[in-house]
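# when you get a sec, could you give me coordinates for this:
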Amino acid sequence: MKYRSTQFLITILMAALFAGIPANACTSIIVGREATQDGSVMNSQTADGWYDANLRIIPGAIHPDGTTMPVYFGLLGDEPLPPMVLGHIPQSAETYTYFRTAYSCFNEHQLAIGESTIGQKDELKTFPGEGGAILTIEQLMIIALQRCRTAKEAVLLIGNLAERYGFLGSCANDGESLSVTDPSEAWIMEIMGTGFDWTPESGPGAIWVARKVPENHAAILCNVSRIDIVDEENPDFLFSPGYKEPAIRHGWYDPASGEPFNWRKTYAPETGPWSPSSMWVRGRLHYIHKHLMPSKKWDPYAETDSYPFSFAPEKLVSVREIIEIFRSTMEGTPFSMEENATWYIPGENRNLLKSPKATPFPDRATRELLNIPYMRPIAAKTSYSFISQSRSWLPAPIGGILWFSLDLPHFSTYIPLYAGTSKTPESWSTFEKENFSLDSARWTFLLVSSLANSNYQRGIQTLKSLRDPLEEKNHRDFLDWETEGAAFARRAEEIPREWFNQKAHEKMQEAHRIYVEIAHLLIREATIIDLW
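A predicted model of the protein is given here:
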């Protein structure tokens, strides 16, 4: 009986995991320090795809002169084979401690990096094993977190290394955008390849541009280029010297025309899910702008070019605000799948009632059965997500905060971790997709998401009955931690490493335990519903 029950749960999970929801499509929101409630610079990302969500903290080290480091393809965890070495580059004399995930996101100096793949024209794409490009964005993010303290430093290092060793597209062989933040600044960087046949002898192996986000603004990355005209005389822009060269070579831009060079219009594909015309992109832009600037009338079908690079939110943004956006079901917009008319069924006196199965996240089979068109929510098929806070007025170990969540944010919860944390519980770093186990935090969160979604109208209420009190407790406890940390600072004492680790273990293990309890509740509910 135990074996059959386990197999039944795995069947449920796999049906949800491989339900045909488009993957490999992350969303990032960054907020400058004058636009946040507490004055921190905020960064965030939903890692939307079947990615490595094991959270590990990799310690910094001192390296002898002449040391090299391997660079890999396959670090995302979405490949059937383990990562393979593509080459080696010189190692830095010193590397910093960083938080490792598929797209590694944070380091001990409060540097945070989020990622969102963007489209690039086919002529720019690179492929592993063809040509000489060896640096994927996930490898570049790791190198930057190991070697950099500031956002601008990270942008320049990523750009310079990609030019030297070649940028290799790993997600659909496309380009990439990064949100890069530190306690003072926020930047958006976009990087593309120079073609499958690039070799180190043929010139720079990447083109890239970056733009600083104003301190009182927020900006959004959602799988489309957000930078158009580069003001080369403005220090708020950074760029590779040859960023126009592929466009001139391929006849996409004529310098003699006198027309300004538009990065997005020149290099982005004209059609497809990664293009500026995609509703898959525009729906997210619409919802987030509508949420953070509600007084303005935003056309849900407006073109991508109608949205600004960045904007001033109408009220100061908090961590909870971004969590709310990440949990969005696109409610209040034409893109909500839960509000599709097909979900309404005759009740007593033939009044139309919403089906208890109505969900904002229907799988492909359900959508095809009920003829519900797919509309991408903010977070879809998420492996993990994070929200970071970098605070300039505090020492880095306690100034940096990483709010980390497993699985789809709508069903999950966020755990606060300080930059000074050096170890996480084993249960948060032992997920194996072939071996279901409630001893793994990620398997537990996946199971809860699947069960709650299968009977959504009731399941989400059951989940929230335990999750919401947990989150309130987490936020209260976090305020207590801040008070404890301030006491250390007043006494001019260094906060012990174990203090950070104890807080992390306490919260991560508590969340795991509560989600096991939620899973048992949802299983009992599902059994009763099926029996009756």
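
# use CA for all of it now, contacts and neighbours both
OK.

# got the contact list for the closest residue to M375 other than its chain neighbours?
Spatially, and ignoring its direct neighbours in sequence, M375 is nearest to F335 (5.4 Å; C-alpha to C-alpha, 6 or more residues apart in numbering). Contacts for F335 (C-alpha atoms under 8 Å, 6 or more residues apart in numbering) come out as 283, 375-377.

# what do you get if the cut-off is 10 Å, keeping everything else the same?
Contacts for F335 (C-alpha atoms under 10 Å, 6 or more residues apart in numbering) come out as 279-280, 283-284, 287, 300, 329, 360, 373-377.

# now do I518
Here I518 is in contact with 444-445, 447-448, 451-452, 459, 462-467, 512 (C-alpha under 10 Å, 6+ apart).

# could I get the residues you listed as JSON lines with distance to P83 and secondary structure?
Shown next, in JSON lines, are these (distance: C-alpha to C-alpha, whole Å; DSSP: H, G, I helix; E, B strand; the rest coil):
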{"residue": "T444", "distance to P83": "26", "secondary structure": "helix"}
{"residue": "F445", "distance to P83": "26", "secondary structure": "helix"}
{"residue": "L447", "distance to P83": "27", "secondary structure": "helix"}
{"residue": "V448", "distance to P83": "30", "secondary structure": "helix"}
{"residue": "L451", "distance to P83": "32", "secondary structure": "helix"}
{"residue": "A452", "distance to P83": "34", "secondary structure": "helix"}
{"residue": "G459", "distance to P83": "38", "secondary structure": "helix"}
{"residue": "T462", "distance to P83": "40", "secondary structure": "helix"}
{"residue": "L463", "distance to P83": "36", "secondary structure": "helix"}
{"residue": "K464", "distance to P83": "38", "secondary structure": "helix"}
{"residue": "S465", "distance to P83": "41", "secondary structure": "helix"}
{"residue": "L466", "distance to P83": "38", "secondary structure": "helix"}
{"residue": "R467", "distance to P83": "36", "secondary structure": "helix"}
{"residue": "H512", "distance to P83": "29", "secondary structure": "helix"}
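
# to compare against the first, here's the next sequence to fold:
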Amino acid sequence: MRLRPIALLATLLAAGAGLEACTNLLVTKGASKDGSTMITYAADSHTLYGELYYKRGGRHLAGERRDIREWDSGFTFDTGKLLGSIPEAPVTYTRVGNMNEHQLVIAETTFGGRKELQVPSGIIDYGSLIYIGLERAKTAREAIQVMTSLAEEFGYASEGESFSIADPNEVWILEMIGKGKGQKGALWVAYKLPDGTISAHANQARIRQFPQNDPNNALFSKEVIPFAKSHGYFKGEDKDFSFADAYAPLTFGALRACEARVWSLFRRAAPSQNLSIDYVKAVKGAKPLPLFVKPDQKLDVRDAMELMRDHFEGTEFDMTKDVGAGPYKLPYRWRPMNFKVDGQEYLHERAISTQQTGFSFVTQSRSWLPDPVGGVIWFGVDDTYTTCYVPISCAIKEPPKAYAIGTGNFSEFNWDSAFWTFNFVANYTYTRWSDMIVDVQKVQREFEGRFVADQAEVDRTALNLYKQDPGLAREYLTQYAAKNTEQLMARWKKLGEFLIWKYLDGNVRNEKGEVTHPNAPEDWLRCIVKDHGDVIKVKKVEGLAPDEE
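Now for the predicted structure:
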């Protein structure tokens, strides 16, 4: 049965096993203020516990095997179903989250693609490709070679996937999909972003036409075009082949819930482009979004953080404007996203900032610094809008306790866990958003501003220590991340206590600590009057019958 567009979207969003609602921003060296490459990632799932994955590198004996476990069944390394094993590499590299010790970064969003290709034969799923790639590659090109060769040799085991891959010099998008039931291998294309540009993807394949005789800027599987032709996905000359159109045809859901997030990133970073909203509204004849744009101004790490904080503010999709936002302009809609009234289907917007984010990050890979100093992952948990990003070096010897695997889990609340502490503050903030978010952002910006301001001195200190002994630099950077995280955790708990004190029982304490009772915004009061005014309207009392004894 062929699903209608909204029904198809509902099916995709209901597939809770995968990170099927993530967002990536990719920034090349020439598009950043300091010459770093940057990747952002929001890992969104209603059952994902946010923590900082960490695995030490090492040397391995001949004959050692590496287990491949299904990433989606646990979201924590080696907690899923055993899919098989592969020969271990002689040398593996330490990885901190989605960055390894060589400043290589790999992130993803799932686009699904054609249903008949979503059940390929193999043991390497997308999560395993990411983390094995980080363990075995030093550069983006090496990562592409590792990931694609693994999929070819051992078979791909996931739906269609878009990968963001960056080293200190190059930024690539790799898109991959399987060949269908019983067929091993994968179909893929990788495209290097032109220097000075940014790109993004958000659960929809984005590579269309690509250079087919320019291996410096585009790589692809030898079967990607012939396979599409033999299965009727593409007709025409090879030069006109589009990976996205062949393997992930657009639906209303792909436009409105996925490409709309890319549009919002682009319209904020490059407003001069005047990219029309018509495309993501599925207006017939609208021009597709470009794969990449040149930002109006070069971006720094704070810009990248703020771009990941987005509810379509200032557009007709603005989630603070309709009645669903309530009296305090809450830009969130509880799931399911789709609903039906009187036989008509409707769909809430899906913004970049969303309540179900497990973790997110902004990475910096800096070519002018040695790897232990140059690679920084600015890490946060929960909603991108309410989180606070902490700088963590790719050279740390262990993760800060609040983010470490084993500190907490999704099954029970734990004040030692950053995930639960930040969720506590965010979920309380949702109850009176327009007022409380001001208090949250005050602390958020205080800490992020300090971290960014301190980074130059941290770099100098770490670089001096590195010249003496790389181990000293690693120890310093480990302690620095731990200290910042401890301070942030303590402050965020105090923030939660402050919010309950200030907004207890619908009261609002003023600057003097006095309890006040400000009215709800007038536009919300008008909604109440329109819906219930006849019942609650104050009337003049006259002509009542006297009490009878």
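
# what's the TM-score here?
The TM-score (TM-score structural alignment, normalised by the length of structure 1) is 0.84; 480 aligned residues with a C-alpha RMSD of 2.8 Å.

# can I get the buried part of the contacts of F335 of structure 1 as one ChimeraX selection?
One line in ChimeraX is enough to select the buried members of those, burial here meaning 16 or more other C-alpha atoms under 10 Å:
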select :279,280,283,284,287,300,329,360,374,375,376,377
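
# that older thread, and the residue nearest to M375 of structure 1, what's its match in structure 2?
Counting by TM-score structural alignment, F335 of structure 1 corresponds to F317 in structure 2.

# check G459 of structure 1 too.
Using TM-score structural alignment to pair residues, one finds that G459 of structure 1 aligns to M436 in structure 2.

# what of R476 of structure 1?
In structure 2, R476 of structure 1 lines up with A453, judged by TM-score structural alignment.

# look up how far E159 of structure 2 lies from that match.
Using C-alpha to C-alpha, to the nearest Å, A453 of structure 2 is found at 41 Å from E159 of structure 2.

# the more surrounded of the two?
Neighbour totals were compared for A453 of structure 2 and E159, and E159 leads with 24 against 11 (other C-alpha atoms under 10 Å).

# contacting residues for the more buried one?
By C-alpha under 10 Å, 6+ apart, the residues touching E159 of structure 2 are 18, 110-120, 125-126, 176-180.

# repeat that with 7 Å
Applying C-alpha atoms under 7 Å, 6 or more residues apart in numbering to E159 of structure 2 gives the contacts 112-113, 118, 177-178.

# nearest to G471 of structure 2, of those?
I177 (41.2 Å; C-alpha to C-alpha).

# the closest one matches what in structure 1?
When structure 1 is aligned by TM-score structural alignment, the residue opposite I177 of structure 2 is M192.

# tell me how many other residues surround the closest residue in space to its match that isn't next to it in sequence.
Using C-alpha to C-alpha, 6+ apart and skipping the chain neighbours, the partner closest in space to M192 of structure 1 is G175 (4.5 Å). Here the count is done by other C-alpha under 10 Å, and G175 of structure 1 has 34 residues near it.

# try T421 of structure 2
Neighbour count for T421 of structure 2, taken as other C-alpha under 10 Å: 21.

# which position in structure 2 pairs with I514 of structure 1?
Using TM-score structural alignment, the equivalent of I514 of structure 1 in structure 2 is R491.

# distance check, that match against N484 of structure 2.
Distance from R491 of structure 2 to N484 of structure 2, by C-alpha to C-alpha: 11 Å.

# do the same with F234 of structure 2
Counting by C-alpha to C-alpha, the gap from F234 of structure 2 to N484 of structure 2 is 53 Å.

# compare these two (neighbour count), which wins?
When F234 of structure 2 and N484 are compared on other C-alpha under 10 Å, the one with more neighbours turns out to be F234, at 20 against 16.

# would you enumerate the residues in contact with the more buried one?
228, 246.
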